[in-house]
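Engineer: heads up, no residue letters with this:
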C-alpha cells in the first residue's frame, strides 16, 4: 500500500543559520498512529509546520495522499488537519460557529450533519451553543480537534494534544484518538508524555538535533532496545560470583543476598535457561526471583542522550 504521507530528503535552515531539519526521509502508512518523539528544539514542530504549509523547506519534497505540498498546495492541505499545541480559538465564538467557520476556510460547502457528528464524537454536542471562553481547558482542546476535523481530512497532526490536562482527561483523549484512527484517519502525534506513545502508537520515530535517528514498530523497538533484569534472591549470600558464572552479566546486590542478571529481551529464550543450568551446576540455590523491563521512556532517554 502506498504511504499516505511521503517525506523525502527534507531539510530546513533558517536565515539565522540554524539548521532545524537535516535530510529527513519518512513514510507514514495509511491508517496508522505514528508517534514522533524528541526533546525540545529537536525539530518536531518545524517538520509539522512544513508538512502543513506553514513553513517553507530549504530542500526536499512532501506528498500528502499523492499531492505535492508545493505544486498542489490546496489539494494537499485539504487532506491535512492540524491540532496545534497552543489554544488559539476565538473566545467569543460559539463552538458550532468556530467549527463551521473552519470548514469554510477550506472551501467546503456547509455540512451541518458532518459538524454534528464531529461534535458528538468529541462529546461537544451539548456545548455547541456555548462560547469558547466558558469551556474548560480540556473542552477547548476538543474544540481544536473538531476544527481540525471539520473539513474531513485524511491525515491529522496532533501537536502535544494532552499538554496541561489531567490524567483522567488525557485517557479520555486517548480514546478519542483511537476512535479517529478506527474511522480511517491517519494520526501523527507529538508528545512529551512517553506513556502516551507507549499506549497508542503503532510506530515510533525519534528525532534528535534535526535528524531522524530511528523509526521502528513500537513492539519491535521494545524488543530490540528494551533491557530486562532478573533478580534472584539467594538462599544463602555469596561473597563473590563463582568463576563458572563468568559468561553471564551478573552483579551481586544487597550484600551478596541478591544476584542480578541483565539481558536484552531478544536473548531471554536462551540466556535465562543457560543461567539457571549454570547456577544449579555451581550449587547456588535461590528462594525467589523477579524481573524488571525498561520502559519506552528509558529507551527514549538513552536514544536522545546518544547512549544507544
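Structural biologist: Here it is on my side, so go on. These numbers were taken from a predicted model, which means no experiment stands behind them.
Engineer: Going by C-alpha atoms from here, please, whenever you check contacts or count neighbours.
Structural biologist: Noted.
Engineer: Mind jotting down where the strands sit in the stretch 101-250 of the chain?
Structural biologist: Using DSSP state E, counting those that start in this stretch, the strands of the stretch 101-250 of the chain run over residues 155-159, 186-190, 203-208, 211-217, 227-234, 250-253.
Engineer: Against residue 133, how distant is residue 92?
Structural biologist: Using C-alpha to C-alpha, to the nearest Å, we find residue 92 at a distance of 6 Å from residue 133.
Engineer: brain fart, residue 253
Structural biologist: Distance of residue 253 to residue 133, given as C-alpha to C-alpha: 57 Å.
Engineer: Please identify the longest helix in the chain, counting by residues.
Structural biologist: Across the chain, the helix with the greatest residue count (assigned by DSSP state H) is helix 167-182.
Engineer: List the buried residues in it.
Structural biologist: By neighbour count on 16 or more other C-alpha atoms under 10 Å, the buried set for helix 167-182 is 170, 173-174, 176-178, 180-181.
Engineer: How many residues are close by residue 223?
Structural biologist: Residues near residue 223, counting by other C-alpha atoms under 10 Å, number 14.
Engineer: and if you look at residue 96?
Structural biologist: 23.
Engineer: what about it, helix or strand, and which?
Structural biologist: helix 95-105 (DSSP states H and E).
Engineer: adding another structure so you can compare the two:
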C-alpha cells in the first residue's frame, strides 16, 4: 500500500529543475514549494516553461537536472507513487461529447477501479452543480460546464494533488468565474492545486502564493501582498492606488519583448 508522506512536508517540491531542447533552454534552475491544501499559481506568458514543469511533475517528461517531488515521492525514482498521488487537467476539456455527463464520470470511475462508481458519479455531479445536466450529452454543455465536468473526472479516486494547466483557456468570462469557484472549492476540501496560467487576474483571484516564471526562471515568489511590496510605495495624490498584479508582473518581467527582467533597484 502506498504511504502518504507526513503533512509537514510540502505537497510539491521543486529544486534546481532544468530542461533544454537542443540549444533552447526552457527551464534554467527552477525552485519552489507548494504547501498542502493551498492554491499555488505558476504565472507566465506563453513559452515561459509552465507546461514543461507540469509535464515533469506528472512524470511525462524527464528533467535534465534538478529534482522534483509530489506528495513526498520523487518523480524520477518513484514515478508510480507520484502518478497515484495526482490528477492532471490540461488546457482543453478531455470529455467524451457523445456520452452524458454521468456516463463520463461512471466510465472513469470504472477504469480506475473505484468502488461503487455510480455513487461516486452522483456525488461529484452534486458537488459540481451538474445533477440536472447529468443525463444530457456533453455536446450540449457550455464551456464552463465541460470544464467543471473535466475537473470532476480528475477528482475520481480522491487524489491529494491536482495540476490545472491553464484551465480557463478559451472560456468566456462567465465560464471562467465558474471554474474559479470550482478551484476554490477544491482547496477548501484540502486538495492541493498547482495552477498554471497566463491570466494575471486569475492568479490574483485564486492563489495563496504566486510564482512568476520568466524565460525559464522563477523571478518572484510570494503572496500577492508580498509581491506588491516589490514596487515603491503608492504615491498619494487624491486617492491612493494600490498596484495590481499586472503592475507587479510587468515591473518584474520588464517591457514586453525585453530579454531581461528589471531588478528591484532599477524599479526604485
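Structural biologist: Good, I have the coordinates. Only a predicted model underlies this, so the values are computations on that prediction, with no experimental measurement involved.
Engineer: rewinding a little: so can I have a markdown table of the strands of the stretch 101-250 of structure 1 showing distance to residue 3 of structure 1 and mean neighbour count?
Structural biologist: A markdown table is the format used below for the strands of the stretch 101-250 of structure 1 (distance: least, C-alpha to C-alpha, whole Å; neighbours: other C-alpha atoms under 10 Å):
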| stretch | distance to residue 3 of structure 1 | mean neighbour count |
| --- | --- | --- |
| strand 155-159 | 11 | 24 |
| strand 186-190 | 10 | 24 |
| strand 203-208 | 14 | 21 |
| strand 211-217 | 15 | 16 |
| strand 227-234 | 32 | 19 |
| strand 250-253 | 45 | 16 |
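Engineer: I'd like to know which of the ones you listed is closest to residue 272 of structure 1.
Structural biologist: Closest of the strands of the stretch 101-250 of structure 1 to residue 272 of structure 1 is strand 227-234, at 8.6 Å (criterion: C-alpha to C-alpha).
Engineer: before we move on, the earlier item: quick one: list the elements packing against the helix holding residue 96 of structure 1.
Structural biologist: When contacts are defined as 3 or more C-alpha pairs under 8 Å, 6 or more residues apart in numbering; DSSP states H and E, helix 95-105 of structure 1 sits against helix 112-121, helix 137-149.
Engineer: Just say which of those is most tucked in.
Structural biologist: Most buried of these, by mean neighbour count (mean count of other C-alpha atoms under 10 Å): helix 137-149, with a mean of 23.
Engineer: Taking structure 2 as the reference, give the residue range it aligns to.
Structural biologist: On the basis of TM-score structural alignment, helix 137-149 of structure 1 is assigned to residues 143-155 in structure 2.
Engineer: Report the distance from the matching stretch to the chain centre.
Structural biologist: Distance, stretch centre to chain centre, for stretch 143-155 of structure 2: 14 Å (C-alpha atoms, centre = their mean, to the nearest Å).
Engineer: Let me see the residues that make contact with it.
Structural biologist: Residues from elsewhere that reach stretch 143-155 of structure 2, judged by C-alpha atoms under 8 Å, 6 or more residues apart in numbering: 87-89, 92-95, 101, 104-105, 108, 124-125, 128, 130, 138, 162, 167, 171-172, 174-176, 178-179, 182.
Engineer: Nearest to the spatial middle of structure 2, which residue is it?
Structural biologist: Nearest residue to the geometric centre of structure 2 (C-alpha atoms, centre = their mean): residue 195, 1.5 Å.
Engineer: what does it align to in structure 1?
Structural biologist: Here residue 195 of structure 2 is matched to residue 189 in structure 1, going by TM-score structural alignment.
Engineer: could you measure its match against residue 251 of structure 1, distance?
Structural biologist: For residue 189 of structure 1, the distance to residue 251 of structure 1 equals 40 Å [C-alpha to C-alpha].
Engineer: can you list the helices and strands packed on helix 95-105 of structure 1 in JSON lines and add distance to residue 49 of structure 1?
Structural biologist: Formatted as JSON lines, those follow (distance: least, C-alpha to C-alpha, whole Å):
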{"stretch": "helix 112-121", "distance to residue 49 of structure 1": "24"}
{"stretch": "helix 137-149", "distance to residue 49 of structure 1": "15"}
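Engineer: closest one to residue 203 of structure 1 among the ones you listed?
Structural biologist: Comparing those against residue 203 of structure 1 with C-alpha to C-alpha, the closest turns out to be helix 137-149 (21.7 Å).
Engineer: Have a look at how far, on average, that closest one is from structure 2.
Structural biologist: Mean deviation of helix 137-149 of structure 1 relative to structure 2 after superposition (mean C-alpha distance after the TM-score superposition for structure 1): 1.1 Å.
Engineer: quick one on the thing from earlier: correct me if wrong: the match of residue 195 of structure 2 contacts residue 34.
Structural biologist: Yes: counting by C-alpha atoms under 8 Å, residue 34 is a contact partner of residue 189 of structure 1 at 6.0 Å.
Engineer: Now do the helices in the stretch 201-308 of structure 1.
Structural biologist: With DSSP state H, counting those that start in this stretch as the criterion, the stretch 201-308 of structure 1 has helices at 218-225, 268-281, 296-304.
Engineer: Mind putting those helices into JSON lines with distance to residue 75 of structure 1?
Structural biologist: Formatted as JSON lines, the helices of the stretch 201-308 of structure 1 follow (distance: least, C-alpha to C-alpha, whole Å):
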{"stretch": "helix 218-225", "distance to residue 75 of structure 1": "31"}
{"stretch": "helix 268-281", "distance to residue 75 of structure 1": "49"}
{"stretch": "helix 296-304", "distance to residue 75 of structure 1": "35"}
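Engineer: Minimum distance to residue 208 of structure 1: which of these has it?
Structural biologist: Closest approach to residue 208 of structure 1 among the helices of the stretch 201-308 of structure 1 (C-alpha to C-alpha): helix 296-304, 6.1 Å.
Engineer: which strands and helices sit next to the closest one?
Structural biologist: Helices and strands touching helix 296-304 of structure 1, by 3+ C-alpha pairs under 8 Å, 6+ apart, are helix 194-200, strand 203-208, helix 218-225.
Engineer: mind putting those in JSON lines, distance to residue 288 of structure 1 included?
Structural biologist: Converted to JSON lines, those look like this (distance: least, C-alpha to C-alpha, whole Å):
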{"stretch": "helix 194-200", "distance to residue 288 of structure 1": "30"}
{"stretch": "strand 203-208", "distance to residue 288 of structure 1": "36"}
{"stretch": "helix 218-225", "distance to residue 288 of structure 1": "25"}
